[in-house]
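Q: sequence first, then the predicted structure, then my questions.
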Amino acid sequence: MFQHITLYHQNEPNFNITCDLHNTCGVLYKTYSAYKAHVYRQHTSELHLKNKPNNNSNVTPNESQQQESMNNLDIGLGTINNADDTFDFITDDIESILVNDDYETNFCNPALLFDSIHNVKSTSELLLIIKRSYMMFLLELREQYLLPQGVMNIISTYIVTLIRHLELLLEKKAFLPSTDIYSTSTSSLPKQNQKIIEIYQLHEILNDLSNIIESISKNNYQFIKHCEKHFDYTSPEEILLSSPDEDVMHGYFIPIDRTLSSMLKSQPLLLEISENIQQQRINVENDSDLMFSIRDGYHGYRFDQDSLLIQLYLDDIGLTNPLGAKRDKHKMTMDDIKAQRFFAPIIENLNKLQLHGISINGIHLTFSFSTVVADNLASHFVGGFQSCFSSGHFCRRCYITYPEKNLPIPLSQIPTRSMIDHDDLVDKIINDPNRVSLKGVIGPSPLRELIGFHAITSLPRDLMHDFIEGICPMIIISLLKQASALRILTYSENAFVFY
């Protein structure tokens, strides 16, 4: 009954059914997905309870039966084609997602991934290979083509439906063997090479395949668990950001030690990193003017020469608001409390990595935090500085004020920030009930507990924005003024006039 509903009625717009697989059930369902989930949860034993056909049945027809099979197959395909009209809206949605003229499609050859399938003799091993190949297919749809879970479930449902149709077709074409089965056959193959498969075995194989497909893509939780088991997939850890009296808000992160362990399992990659570090040391020793990393800088003395450096990248989330008066792209950041909650498990993970390291293939690796790479806005946010650059002490490197930025003040006369002064300002702000900002500092950094981090030494300059938005405009203005003075070009109200 369930098989019939799956084949012929699952996509009906007015789907309505009362479960009668058990006398004590009688639950009414108006969607196939809810009915299917109920059956697999409550009636698994009834679902897989099948009577085996006669063990002598086979699927090797003679010539007349082969012709009849082809005719019936044409009729069956015609019936399926007529039913395709009810699936057009789903097919159109899938095609609209997959079709992209600007996207280069690379198809993976399963034979290259599972070339050992011909050497497998065990049925369980062969089913495992099929399971892994189908999981690889779903991973490609999910990660490369970004298909949602609902579309993947539709694909799996159609594959299972195809297998069920194939099973019904083979069952109808099976027949009892007779003594003259080979004498009436006109096959060109030798008689001893013709194999007969018993229909109950075919039922079991197809049923196992269908169960594998359905179990993999049944829901996102099962899919993730299978990926963790077969592909060493690491699920993001959930961080609760909201307070008990607020709407629930979560953040997610993947532990850095697990990511590094997965990456550095590759022996060639680890060897390439080691050789690159060694070559940099040799080049710096031969030429003191070279600087390849922070090891070669003013604060490089605090890093262990045998440890690998960890550099973090931070940026704000950009949101686009297409409605309302402010139709533009806006920056989105967290408040101080949510930022501390978000960074707390990340800091704990990084500190553990720096203290204990990781062992990969018998090699113990140590790590040291170096810097946080970010633009000026994100650096000020994570460093505990003011995010307004048009007033007050806007610089995180020195104590210059906004009115003084265009004055010809020598750099030697501008007081620079130091670690001791910054810590004193942070302590004063923490002890102040009003939390008033002091000299551009608004509070402690959410990364304050990270080993090796300090807001003064761990946030390098944003060279790209400083150059493009600071130096380049000044140079262009100077060039235009000089060109105008030399009469190379003149400036009118609406256009440049070249001579």
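A: Everything's here; your move.

Q: going forward, measure contacts between C-alpha atoms and count neighbours the same way
A: Will do.

Q: how about the strands in the stretch 251-400 of the chain?
A: For the stretch 251-400 of the chain, the strands defined by DSSP state E, counting those that start in this stretch occupy 308-314, 317-320, 329-332, 358-360, 363-365, 367-374.

Q: mind putting the ones you listed in CSV, distance to residue 470 included?
A: As requested, those are exported to CSV (distance: least, CA to CA, whole Å):
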stretch, distance to residue 470
strand 308-314, 21
strand 317-320, 23
strand 329-332, 21
strand 358-360, 43
strand 363-365, 41
strand 367-374, 17
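
Q: let me know which of those strands is tucked in deepest.
A: Burial of the strands of the stretch 251-400 of the chain is given as mean neighbour count (mean count of other CA atoms under 10 Å); strand 367-374 ranks first at a mean of 21.

Q: helices or strands up against it?
A: strand 308-314, helix 336-356 (3 or more CA pairs under 8 Å, 6 or more residues apart in numbering; DSSP states H and E).

Q: so which elements touch the shortest one?
A: Helices and strands touching strand 308-314, as assessed by 3+ CA pairs under 8 Å, 6+ apart, comprise strand 367-374.

Q: what's near enough to touch residue 327?
A: Counting by CA atoms under 8 Å, 6 or more residues apart in numbering, residue 327 touches 320-321.

Q: distance of residue 189 from residue 58?
A: Separation of residue 189 from residue 58 (CA to CA, to the nearest Å) stands at 17 Å.

Q: want to compare, so here's the second one:
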Amino acid sequence: MTEHPSLLFSNMNTIQDKEDEPFVEQENSDEDELEKFEDIRPSKNNIPWPLSTGLINEEDDIEQFTVNSLEKHYVRFLLDLREGHLLPQSIIKSITNYFTAMLNILFKIIHHQATQSSNSLLIPLADIEKLILQIKTSMRNIIKNEYQFSKRCEEHFEYVAPCEIKINDQGDCGYYVPIERSIKNLLNKADVITYLIDNLNDNIVQTKKDLDLMLTYRDDGIGITNPIGPKKDEHKLTLYYFVIEDLPDVVRSMLQSIGLVGICCTKYLSLETNPIKYFESMINDLNHLQTTGLSVQSFNGQLHFVFSILTGDNLATHKIGGFQRNFNSGQFCHLCHISYEFRLTPLTDISFLPRRVTTHNMYVQQAVKSFNTKPVAGVVGESPLPHLIGFHPIKSLPNDLMHDFAEGICPLIILGMLKEASVKRLMIYDQIEQKMNTFNYGMNDQSNKPPKIRAEHLTNSRIIGSASQKLCLFKLIPIIFDDVIDQLTNTLDIYTCLHEIISYTYSTKFRKSWLPYLDSLTTRFQSLM
């Protein structure tokens, strides 16, 4: 490794005090660590997604460092703290205060060493003090307020603030993040466009030579108050995300591959006209991507996109599709014409027609003519996305596996099996709790290890944990309770059938020839239930 010249002293061979010796050892160890760091190369499974993959990016090595350069790297550091680690502004201000205090200490160390040296200085101490003062002033200005921080982000990282969208005359508004800029930022990251093109070429036969990049949207609702408090449903936000489907699995599954598109207070979107106003900008940008395309620095050519699907839970799906939002009457399914009164009839004895585009359009017209006063075959009106190219409520709103399986039917089957074990006196709740809490999860399941399930959870018929944790528990039930699983005669067949269904629906590659067998499995599962 090349030796870096000193910025402070003309001769570094001066005799150091004993108290300075640890600094020399630390400098050598830092050089060793830097050599190890430079040997690390990003692999296909180790993609440099963060804003700064190292202390200094490769493109920064060729620039002349100034106070403005330091400000840029400090803003990047604060961005990582705020957006990556979710630290509040008060803590970030405290960190800045400590940094400025350390700069004061740094100057005192330089001053002490300069007075101990008999050699002439390359840089006068007054100039060093002036430089450090300038740096401290710049660091304090960054965190002075939100406007100053956003201004630095725009200057150094081309940050674009979300667009405010007024949805009524009362001043209620939502926010939209321009999707074109988000996609550009994503595709300009290191190696992303390479992975995207390679994956698209690998699947070119399966996609029937369709070179358009598919965009998937997701609708999700979150609560911003105490989930067990009295106002848990009073303040809710609706968020919209996007992901590029053509990214390889190792990239698409990363949190950084999911982009935020919009955020709005849920109650503002409850009125019929508000969603149409809110989605207008989003629809215009999506249509522009599908008709004109997008150019990015990392690719020589024009990238074209196509809208694929919009996913969400059943309530969000019905809201976007213009279907009824209650599931205890009428034709409550957005995929078929099943009626609530026949929901418990085995599918071996009855069948329901799937919804069609032509008949759905007719139902929409009838609902609009009746001023949306009552549902027509489960349809209450037009979707707020009627002008989005490629979207139709019948084709673009599939069921969500996470809600339907991981958070829906899987916990119910788990509870049914554990309660059967208790009813048959194979185990009491305390023994079930002890057995589950002492189970040793394997290396591949550690990230999705379910939280401790206590006896009161079973009493209250409630399985806690995230969707991935519940799915992990569902798959491991036969192993955890291997000594009693064969005696659960009432629920074992149901579990086995559902386990096989999940193995098909969660598979990364799905063959068309599997559909008839999957259909027979779902019919059998519904009949067993």
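A: That came through fine. Source: prediction; values computed, not measured.

Q: neighbour-wise, which of residue 189 and residue 58 of the first structure wins?
A: residue 58 (22 against 9; other CA atoms under 10 Å).

Q: that one against residue 197, yeah?
A: Yes: with contact defined as CA atoms under 8 Å, residue 58 of the first structure reaches residue 197; the gap is 5.4 Å.

Q: returning to that earlier point: quick one: closest of the helices and strands packed on strand 367-374 of the first structure to residue 172 of the first structure.
A: helix 336-356 (60.3 Å; CA to CA).

Q: buried ones in that closest one?
A: For helix 336-356 of the first structure, the buried set under the neighbour-count rule, 16 or more other CA atoms under 10 Å, comprises 336, 338-347, 349-351, 353-354.

Q: does anything pack onto it? Which helices or strands?
A: Under the contact definition 3+ CA pairs under 8 Å, 6+ apart, helix 336-356 of the first structure sits against strand 237-240, helix 256-264, strand 367-374.

Q: just so I know, which of those lies nearest residue 227 of the first structure?
A: Proximity to residue 227 of the first structure (CA to CA) singles out helix 256-264 among these, at 14.3 Å.

Q: next, the buried residues of that closest one.
A: For helix 256-264 of the first structure, burial by neighbour count (16+ other CA under 10 Å) applies to 257, 264.

Q: how about it, aligned to which bit of the second structure?
A: Here helix 256-264 of the first structure aligns to the second structure at residues 179-187, judged by TM-score structural alignment.

Q: for the matching stretch, give me the average deviation versus the first structure.
A: For stretch 179-187 of the second structure, the mean distance to aligned residues of the first structure following superposition is 1.5 Å (mean CA distance after the TM-score superposition for the first structure).

Q: any residues touching that stretch, and which ones?
A: Here stretch 179-187 of the second structure makes contact (CA under 8 Å, 6+ apart) with 160, 192-193, 257, 259, 261, 282, 285-286, 289, 294, 296, 298.

Q: nearest to residue 393 of the first structure, of the helices and strands packed on strand 367-374 of the first structure?
A: Minimum separation from residue 393 of the first structure across these (CA to CA) falls at helix 336-356, 20.1 Å.

Q: what does the closest one rub up against?
A: Contacts of helix 336-356 of the first structure (CA under 8 Å, 6+ apart): 239-242, 251, 253, 255-257, 366-369, 446-447, 449-451.

Q: okay, now residue 456 of the second structure: neighbour count?
A: 12.

Q: which bit of the first structure covers whichever helix or strand it is part of?
A: If you go by DSSP states H and E, residue 456 of the second structure is part of helix 455-459. With TM-score structural alignment applied, helix 455-459 of the second structure matches no range in the first structure.

Q: host element of the equivalent of residue 207 of the first structure over in the second structure?
A: Mapped onto the second structure by TM-score structural alignment, residue 207 of the first structure lines up with residue 133. Secondary structure from DSSP H and E places residue 133 of the second structure in helix 125-142.

Q: which secondary structure elements does that helix contact?
A: helix 67-79, helix 89-116, helix 146-157.

Q: now these in JSON lines, with mean neighbour count and distance to residue 349 of the second structure?
A: Listed next are these as JSON lines, based on neighbours: other CA atoms under 10 Å; distance: least, CA to CA, whole Å:
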{"stretch": "helix 67-79", "mean neighbour count": "16", "distance to residue 349 of the second structure": "59"}
{"stretch": "helix 89-116", "mean neighbour count": "14", "distance to residue 349 of the second structure": "61"}
{"stretch": "helix 146-157", "mean neighbour count": "14", "distance to residue 349 of the second structure": "62"}
